[in-house]
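**Q** Sequence and computational prediction follow.
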Amino acid sequence: MTTPPTPGIDPSVPPSGDGCADCDQAGGWWLHLRRCASCGHIGCCDSSPAQHASAHAAATGHDVIRSYEPGEDWYWNYRTESYVEDGPDLAPPLSHPATQPTPGPADRVPQGWRSQLH
């Protein structure tokens, strides 16, 4: 018996990269990373200065994200403002490389970065 698909989650889509796609394009930095469970877009968390993950959800209607941090496996639904229980395994990798610093990337994190968090 197969498990029915979870709305808003496509387990076959790989992540867009190792870091926030939008911060990388703009030369920014992030605190933590989130992965769109629909399309694999990697965005920065709502504590990060640019909050790209929630901006992506608002712009696309892709409401469900998964943490992209090593050792974390939770899902969040922006529309319902609740955790998604029992989300499926996604295509690997499941997190950014463990060697990648938090915040990151190291060469773009400014001094006094804590004061820029939300």
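**A** Ah, there it is.

**Q** all contacts plus neighbour counts: C-alpha atoms, from now on.
**A** Fine.

**Q** what's the following helix or strand after the longest helix along the chain?
**A** Ranked by number of residues, the top helix in the chain under DSSP state H is helix 52-60. Proceeding N to C from helix 52-60, the next assigned helix or strand is strand 64-67, under DSSP states H and E.

**Q** circling back: mind listing what's buried in the longest helix of the chain?
**A** Neighbour-count burial for helix 52-60, counted by 16 or more other Cα atoms under 10 Å, picks out 52-54, 56-57.

**Q** What's the local residue count around the closest residue to H41 other than its chain neighbours?
**A** Spatial nearest neighbour of H41, chain neighbours left out: S16 (5.1 Å); criterion: Cα to Cα, 6 or more residues apart in numbering. Other residues near S16 come to 15 when the count uses other Cα atoms under 10 Å.

**Q** try this one next to it:
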Amino acid sequence: MSCQHLDALNAENLISKANYPVFRCEACITMNSRWVHLRICQTCGKMLCCDSSPNQHARQHYEETGHPVMSSAELGEEWLWCFVDQQKKNY
């Protein structure tokens, strides 16, 4: 099954994790909470916590903004996730 959101992105046009000097979920910091893994919104560049984290800020961000694709911000991981189509793609 194809996903237009993922197909529109490739390694050359991604918001890179190299752009971030500090890896953290600002929403979790504000709440004095912890996160499990981090994601980067490929529409606006916001770094957020994953669905395994207690607050699921990446999912909340998608639900509030409609920004469809997140990438993993974890070192050594190179994949994208589309909330709309529930699909993952490696890059």
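**A** Received it, and whenever you're ready, just let me know what you need. Since the model is a prediction, treat every value here as computed from it, not as a measurement.

**Q** residues in structure 2 aligned with the longest helix of structure 1?
**A** Using TM-score structural alignment, helix 52-60 of structure 1 corresponds to residues 57-65 of structure 2.

**Q** Other residues contacting that stretch?
**A** With Cα atoms under 8 Å, 6 or more residues apart in numbering as the test, stretch 57-65 of structure 2 has contacts from 27, 39, 41, 47-51, 67-68, 70, 83.

**Q** quick one: secondary structure of the counterpart of D22 of structure 1 in structure 2?
**A** Taking TM-score structural alignment, D22 of structure 1 has A27 as its aligned residue in structure 2. Applying DSSP: H, G, I helix; E, B strand; the rest coil to A27 of structure 2 yields a three-state assignment of helix.

**Q** Pull the contacting residues for A27 of structure 2.
**A** Residues in contact with A27 of structure 2 (Cα under 8 Å, 6+ apart) are 48, 57.

**Q** now do 10 Å
**A** 33-35, 47-49, 55-57 (Cα atoms under 10 Å, 6 or more residues apart in numbering).

**Q** Quickly check those for the two that are furthest apart.
**A** Largest separation among the contacts of A27 of structure 2 by Cα to Cα: S33 and M47, giving 14.9 Å.

**Q** With neighbour numbers in mind, choose between these two.
**A** M47 (25 against 13).

**Q** Over to T30 of structure 2. Which of the three states is it?
**A** helix.

**Q** Can you report how many residues lie near it?
**A** 8.

**Q** picking that back up, give me the mean deviation of the longest helix of structure 1 from structure 2.
**A** Relative to the matching residues in structure 2, helix 52-60 of structure 1 has an average distance of 0.6 Å after the fit, by mean Cα distance after the TM-score superposition for structure 1.

**Q** What segments of structure 2 are strands?
**A** Secondary structure of structure 2 (DSSP state E): strands at 38-41, 47-49, 69-72, 79-82, 87-90.

**Q** Fine, thanks again, bye for now.
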